[in-house]
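Asker: dropping the sequence and predicted coords here.
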Amino acid sequence: MNDIKVPEMGESIVEGTISKWHVKAGDSVNVGDVLAELETDKVNIEISAEQAGVVSQLLRAEGDTVAVGETIGVIGGAAAASAPAAAPAAAPVVEEQKPAVPAAVPAAVPAAVSAPVADTASIPSATPAARKLARELGIDLTQVQANDPLGRIRQEDIAAHGTTAPAAAAPAPAPQAAAPSAPAAEPGKPTERRKMSRRRITIAKRLVEAQHNAAMLTTFNEVDMTAILDVRKRRKQAFAEKHEVNLGFMSFFTKAVIGALKAYPLLNAEIQGEEILVKQYYDIGIAVSAKEGLVVPVVRDADRLSFAQIEKQIIDLAGKARANTLGLNDLAGGTFTITNGGVFGSLLSTPILNAPQVGILGMHKIQVRPVAIDDTRMENRPMMYIALSYDHRIVDGAEAVRFLVTVKALLEDPESLLLEG
């Protein structure tokens, strides 16, 4: 026998969600075959078979949250397929996880069809952990209200039920469950209920935590993009021919941010208890919009990279993000983040900190606007609003404003980026 366990997924990831099983009880597998896919708040991970054999049990179902090191299934030896005791052992577990597919029971134990079907018809769907907790607390599963959209009872439902008075346990759940749904949508109107992905849940949680745990403020400025557009126009073709990558805006902004971070190092720090950890390296996070939600892969040691190297890394990381192939190392760390809402047409926004970082720069759409050149002359210039959100606990307003002014000055004089960035 060989347990199918949730693998180690990096020091910051302690659990995941089974997004898909690629096997079912009774399937033969070889070493290296993909058994399941785990969705975490950062990356998706495949669980592969470590030995050949026959899948005898699946202990957890798709959608279940599982912890690192937890056993979620069992692979038996090659003879497990013909062992008469293997099928009855597998059937109840699969049935608990997927009660909507009772056909699996007659196929496994044809001589005992009536008994399990009659029993399971009245037993609510629940995870193994929930059933165990219910047994320990002496709680009747039929009296527990499930909050899972699929109707499956989980540990937290058992725990919540256990806090209610025993006398009120039976009648209370029904009206409580119905009450929240009434104002959610007008009766008779079309709606669609979607389960949030694990990544979206984590994004939501971290964004709220960032706003609750930091004294976040945002300061704004605007950049005249004339000089950068001129450099790109003059050097774009030669740059692409030499480096096999286009000269984009992100390399300019990355270099400008690094130059400003060197001048104002507290924007490249984080708070640890009552201490400030000032980082003397520049791992710049680049926010990328992917199908499952926003991710922030990191360009490491960006201060040591050329414009071409930065552009290549950003293209590579963005491609991996959209293909959902980012590794943990691509996302870990980061000392400062840049996000570009301009690619979607945003003219102005206030970016939220990527904790534990204390600074994030927001780029926006380039828009031609009339600008006063001097007291007597106006010109139409390609202008971009930029925003710096910062943690006011360690960054003073004056420092934040000067940081953003430095970014502006470096961008409006691109040649200086070679010296300052």
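Answerer: Alright, I've got the coordinates.

Asker: can we go C-alpha only for contacts and neighbour counts from here?
Answerer: Will do.

Asker: all strands for the stretch 151-300 of the chain, in order.
Answerer: Assigned by DSSP state E, counting those that start in this stretch, the strands in the stretch 151-300 of the chain fall at 216-224, 269-272, 275-278, 284-286, 288-290, 293-295, 298-299.

Asker: just put those strands in a markdown table and tack on mean neighbour count and distance to Gln155.
Answerer: Formatted as a markdown table, the strands of the stretch 151-300 of the chain follow (neighbours: other Cα atoms under 10 Å; distance: least, Cα to Cα, whole Å):
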| stretch | mean neighbour count | distance to Gln155 |
| --- | --- | --- |
| strand 216-224 | 18 | 36 |
| strand 269-272 | 17 | 33 |
| strand 275-278 | 12 | 38 |
| strand 284-286 | 26 | 36 |
| strand 288-290 | 17 | 31 |
| strand 293-295 | 18 | 27 |
| strand 298-299 | 24 | 36 |
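
Asker: so which of these gets nearest Val93?
Answerer: With Cα to Cα, the closest approach to Val93 among those belongs to strand 293-295: 33.4 Å.

Asker: mind giving me the packing neighbours of that closest one?
Answerer: Helices and strands touching strand 293-295, by 3 or more Cα pairs under 8 Å, 6 or more residues apart in numbering; DSSP states H and E, are helix 198-213, strand 288-290.

Asker: pull out the buried positions in the longest one.
Answerer: Right, the one you point to is helix 198-213. Across helix 198-213, burial judged by 16 or more other Cα atoms under 10 Å covers 198-199, 202-203, 206, 210.

Asker: looking at the helices and strands packed on strand 293-295, which is closest to Leu266?
Answerer: helix 198-213 (17.7 Å).

Asker: next one: the helix ranked longest in the chain to chain centre, how far?
Answerer: Longest helix in the chain, counting residues (DSSP state H): helix 226-243. A distance of 35 Å separates the centroid of the chain from that of helix 226-243, by Cα atoms, centre = their mean, to the nearest Å.

Asker: presented hereafter is structure B, for comparison with structure A:
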Amino acid sequence: MAEIIVPELAESITEGTIAQWLKQPGDTVEKGEFIVELETDKVNVEVISEEAGVVSELLAAEGDTVLVGQVIAVVGAGSGSTTSAPAAQPEAKEEVKAPEAPKAAPVAEETSNEQDRTIASPAARKLAREKGINLSEISPVDPMGRVRVQDVSAHGSAPTPVKAASAPTASAPKEDDGRTTREKMSRRRQTIASRLLEVRQNTAMLTTFNEIDMTNVMALRSRKKDQFFEQNDVRLGFMSFFTKAVVAALKKYPYVNSQIDGTDIVKNNFYDIGIAVSTEGGLVVPIVREADRKNFAEIEANIGELAKKARDNKLALSDMSGGSFTITNGGVFGSLLSTPILNGTQVGILGMHTIQKRPIAVGNEIEIRPMMYVALSYDHRVIDGKDSVGFLKTVKELLENPEDLLLNS
């Protein structure tokens, strides 16, 4: 018999949430095979079984919070044809002396086992418990058989009039009439919310804006993109230009590449640039390490690799720790202008936005140019207006003259 224990996750993480059981009681598991997916504040972690055998018991349900070192499942010997659970049922019958109790106990146990075997989201399990619904009786819409909140709500809609009459609650009518849907925040979303609020409360955050004429960088990209792809097997995007421009500006204005530690300002002599990536679970910020030492192709490849890992939920904690500055691109969603919020202890973040053609004065003429608004949010405790405006002006000048950017890199 082997116990499945919540492993050490990271120095600052002491607990997680059962996101999904990949094995159910009675399933065969091989040594080294994934058995459960844990959701933490930053990433999801898949836990393996250290022994081969049969899953005999799950000690936590999907949606439960579990601590590092806690036993969450048991793997016993066998081939998967039998488990320890059925053997316990006859013993319960022999021990109970009351004439009606033997009938009730197996029913409750079978119901519990059926619910454990049902694949359901944590929110669906929670709602089913609140409504007293057996998950195994629900017919899910999902072709893979996964029960979701909508399935529980739909299943519970018919009997609610009887329940409401006998045990009304304050919140039940609001949720049962279909006008609202309650969904518990994921652990990651809760963490994002608390950290964003902490940043707003504990920093003197301001935002300054500028606009960039993207004509030259778009023309250069258009001329070089095919050759770039042939030589490097990676596409030339705008993020490498912005990353390089940011690194050059950080070197010129080092306080933007710093952080506060008590009463000290710690200036970073490295350039680990965070690139915000939107995922289904929320915004994550993987790090392009030593961006100052990477060329355009290496930056594009690194960003592409990190973005794929983020979408596939495969980012490790090491992929997101230790950044010195962050770039976020709301333009991919069509945002024209925004004020990005600082990331953790960093004192600066650059917000990119959508490229939009606008009439611009060029000399004494009016021309239609592809323009992008950019925003620098910064901690005014460390950075004054001179540095913040100068930083953003440097980024603007380099991107409007990309040949200079290539020389600087």
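Answerer: Great, that's in hand. Keep in mind the model is a prediction, meaning the values are calculated, not measured.

Asker: re earlier: redo the helices and strands packed on strand 293-295 of structure 1 as CSV? Include distance to Ile386 of structure 1.
Answerer: Output for those, formatted as CSV (distance: least, Cα to Cα, whole Å):
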stretch, distance to Ile386 of structure 1
helix 198-213, 20
strand 288-290, 18
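
Asker: still on that earlier bit, and of the strands of the stretch 151-300 of structure 1, who's closest to Gln97 of structure 1?
Answerer: Short answer: strand 293-295, nearest of the strands of the stretch 151-300 of structure 1 by Cα to Cα, at 28.2 Å.

Asker: superpose on structure 2 and give me the mean offset of that closest one.
Answerer: Overlaying structure 2 shows strand 293-295 of structure 1 at a mean distance of 1.2 Å from the equivalent residues (mean Cα distance after the TM-score superposition for structure 1).

Asker: tell me the secondary structure at the residue lying farthest from the centre of structure 1.
Answerer: Centroid-distance maximum for structure 1: Thr376 at 51.7 Å, with Cα atoms, centre = their mean. Three-state call for Thr376 of structure 1 (DSSP: H, G, I helix; E, B strand; the rest coil): coil.

Asker: ok, back up a step: what's the longest helix of structure 1 aligned against in structure 2?
Answerer: With TM-score structural alignment applied, helix 226-243 of structure 1 matches the range 215-232 in structure 2.

Asker: check stretch 339-352 of structure 1 too.
Answerer: Aligned by TM-score structural alignment, stretch 339-352 of structure 1 corresponds to residues 328-341 of structure 2.

Asker: and the contacts of that stretch?
Answerer: 196, 199-200, 207, 275-277, 349-355, 372-377 (Cα atoms under 8 Å, 6 or more residues apart in numbering).

Asker: going through these, which ones are buried?
Answerer: For those, a burial check counting by 16+ other Cα under 10 Å picks out 199, 207, 275-277, 349-355, 372-377.

Asker: show me what the helix or strand where Lys103 of structure 2 lies is packed up against.
Answerer: Taking DSSP states H and E as the criterion, Lys103 of structure 2 maps to helix 101-117. Counting contacts by 3+ Cα pairs under 8 Å, 6+ apart, helix 101-117 of structure 2 packs against helix 84-95.

Asker: what is the end-to-end distance of stretch 328-344 of structure 2?
Answerer: Stretch 328-344 of structure 2 has its terminal residues 14 Å apart, counting by Cα to Cα, to the nearest Å.

Asker: give me the number of residues near Asp374 of structure 1?
Answerer: 8 (other Cα atoms under 10 Å).

Asker: buried sites along the helix or strand that contains Asp151 of structure 2?
Answerer: Using DSSP H and E, Asp151 of structure 2 maps to helix 149-156. Buried residues in helix 149-156 of structure 2, counting neighbours by 16+ other Cα under 10 Å, are found at 149, 151-153, 155-156.

Asker: just stretch 244-256 of structure 1 next, same as before
Answerer: 245-256.

Asker: chain center to that stretch, what's the gap?
Answerer: Taking mean C-alpha positions (Cα atoms, centre = their mean), stretch 244-256 of structure 1 and its chain are 26 Å apart.

Asker: swap in stretch 29-43 of structure 1?
Answerer: Relative to its chain's centre, stretch 29-43 of structure 1 lies at 17 Å (Cα atoms, centre = their mean).

Asker: what about that stretch, how long is it end to end?
Answerer: End-to-end span of stretch 29-43 of structure 1 (Cα to Cα): 25 Å.

Asker: then stretch 207-225 of structure 2?
Answerer: Rule used - Cα to Cα; the end-to-end distance of stretch 207-225 of structure 2 is 33 Å.

Asker: which outside residues touch that stretch?
Answerer: Contact partners of stretch 207-225 of structure 2, identified using Cα under 8 Å, 6+ apart, comprise 235-237, 339, 355, 369-378, 388-389, 392-393, 396, 399-402.

Asker: mind listing the strands for the stretch 301-409 of structure 2?
Answerer: Using DSSP E, counting those that start in this stretch, strands in the stretch 301-409 of structure 2 cover 325-329, 348-352, 356-362, 365-379.

Asker: could you dump those into JSON lines and include distance to Lys251 of structure 2?
Answerer: Listed next are those as JSON lines, based on distance: least, Cα to Cα, whole Å:
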{"stretch": "strand 325-329", "distance to Lys251 of structure 2": "12"}
{"stretch": "strand 348-352", "distance to Lys251 of structure 2": "14"}
{"stretch": "strand 356-362", "distance to Lys251 of structure 2": "29"}
{"stretch": "strand 365-379", "distance to Lys251 of structure 2": "16"}
